[in-house]
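>>> here is a sequence with its predicted model. Questions after.
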Amino acid sequence: MAIRAHGAEVGMSQVAAQARTSKTVVYRHFADKNDLYLAVCDWVAAVLVGQLQSAMRDASDDPRQTLVSGIDAYLGLIERDPEVYRYVMRPPKLDRPEGEDPVSDLCTVIGDHIAEIISTELRRQNRDTAPALTWGHALVGMVRAAGDQWLANRPDLEREVLADQLADLAWSGLARTVTPSAASSAS
């Protein structure tokens, strides 16, 4: 992929060269750079949501481990494909229709998915599910911000350690609200 080879500021000429074709052929598939950007965003969204669902489904019945697995799946994408992540999260200046923001859309999809997981656990405990949407989106924002910082500075911090640190922070609040012991002690 040209983005991996040339970085987040890749141009259509570089895309064509990487594909071993002409810009004319590239423009048959993508109307412009905006169209290419949207296609890459769609691809990243599908990959990331699939990885998150798989990681969280494969996690044990331990809710904290499910949280760690989800965070680690997101950070794994950053680690494996940093240029693609940069390209998607820091889009080039493009002409986009008002309100069209694929990054916000992706964060919304992930936040809603996490909220549903939290809501399911709260319902299982006969608890109020109203906070689940707020918590799901807050978790996405926290992980995204920490992931961006990690990518930008590339400290000698291993992905698994960062995932565990973020899970520790999030779990400090969630454990009091979504675990069975919290429900019984709150009564």
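That came through fine. Numbering: from 1, shown residues only.
>>> use CA for all of it now, contacts and neighbours both
Fine.
>>> which residues touch the spatially most central residue of the chain?
Residue closest to the average C-alpha location in the chain (CA atoms, centre = their mean): Y74, at 5.0 Å. Contacts for Y74 (CA atoms under 8 Å, 6 or more residues apart in numbering) come out as 48, 51-52.
>>> between these, which sits nearest D32?
L48 (24.5 Å; CA to CA).
>>> flag every buried residue along the one helix or strand Y37 maps to.
If you go by DSSP states H and E, Y37 is part of helix 33-58. The neighbour-count check on helix 33-58 (16 or more other CA atoms under 10 Å) flags 33-38, 40-42, 44-45, 48-49, 51-53, 55-56 as buried.
>>> next one for the comparison:
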Amino acid sequence: MHDNDRRPGQEARPKRADARRNEDTLLDAAAAIFVASGVEAPVRDIAAKAGVGTATIYRHFPTRADLIIAVYRHQVEACAEAGPALLEAGPTPYAALGHWIDRFVDFLVTKHGLAAVLRSDSAGFETLHAYFLDRLVPVCARLLDAAAAAGEIRSDIDAYELMRGVGNLCIGADSDTRYDARRLVGLLVAGLR
């Protein structure tokens, strides 16, 4: 059967799912390289980690800014989706909150590098930041509400305020080997009890 012989919609879904998986693999690889080497890392390093050619990356993301924005959005979505999954997995809402905050910290380490590059386009950066807040504050709020309802933490904790505090603790952590932001974030989360 030739492509022209195919009825509309036939085999379209598997290709889209494959394309999505390939893009996810590429974005995961880019995020890992960005964490290890910074957002100016060579595209060939990202391609090697993803197991694709550099042309594939440029076909999906013609500019470095396109790739950076896609990584940012991909990581926001992964962090947003992790919240409900962790809450369901347990063992307690407080444990789920702690695991989610760990993922959030991982995201923030990458985000700070991404944000530095994106700040040159202030309108674009503001749009991405609003997207970040719209997707992640409700996830954090749900985790906090569940932990408070279970009697594991105080009930007067605002999700935005907690996320802002965690974010502030992460600033500069990637450039100062004497500073362990993850340890301090752990102390903050322990203080929610």
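Structure's in. What do you need? Just so we're clear, the structure is a prediction, and the values are computed from it rather than from any experiment.
>>> quick check: TM-score for this pair?
Superposed pair, TM-score by TM-score structural alignment, normalised by the length of the first structure: 0.59. Supporting alignment: 155 aligned residues with a CA RMSD of 3.8 Å.
>>> out of the contacts of Y74 of the first structure, who's nearest P91 of the first structure?
Distance to P91 of the first structure across these (CA to CA) is lowest for L48, with 17.5 Å.
>>> that closest one maps to what in the second structure?
For L48 of the first structure, the aligned position in the second structure is C79, judged by TM-score structural alignment.
>>> surely its match touches V137?
No. Counting by CA atoms under 8 Å, C79 of the second structure stays clear of V137, with 10.8 Å between them.
>>> what's around the aligned partner of D32 of the first structure in the second structure, how many residues?
With TM-score structural alignment as the criterion, the equivalent of D32 of the first structure in the second structure is T63. Applying other CA atoms under 10 Å, we find 11 residues neighbouring T63 of the second structure.
>>> out of the contacts of Y74 of the first structure, which are shared with the second structure?
Retained in the second structure (both residues aligned by TM-score structural alignment, their matches' CA atoms under 8 Å) from the contacts of Y74 of the first structure: L48.
>>> what packs against the helix ranked longest in the second structure?
Longest helix of the second structure, by residue count under DSSP state H: helix 122-149. Judged by 3 or more CA pairs under 8 Å, 6 or more residues apart in numbering; DSSP states H and E, the packing partners of helix 122-149 of the second structure are helix 64-89, helix 93-118, helix 159-170.
>>> mind checking the SS state of the closest residue to A70 of the second structure other than its chain neighbours?
The spatially closest residue to A70 of the second structure, leaving aside those adjacent along the chain, is L27, at 7.2 Å (CA to CA, 6 or more residues apart in numbering). Three-state assignment for L27 of the second structure (DSSP: H, G, I helix; E, B strand; the rest coil): helix.
>>> do I have it right that L27 of the second structure meets V71?
Yes. Using CA under 8 Å, L27 of the second structure makes contact with V71 at a distance of 5.5 Å.
>>> and the residue lying closest to A115 of the second structure once chain neighbours are set aside, how many neighbours?
Using CA to CA, 6+ apart and skipping the chain neighbours, the partner closest in space to A115 of the second structure is F125 (7.3 Å). Counted with other CA under 10 Å, residues neighbouring F125 of the second structure total 18.
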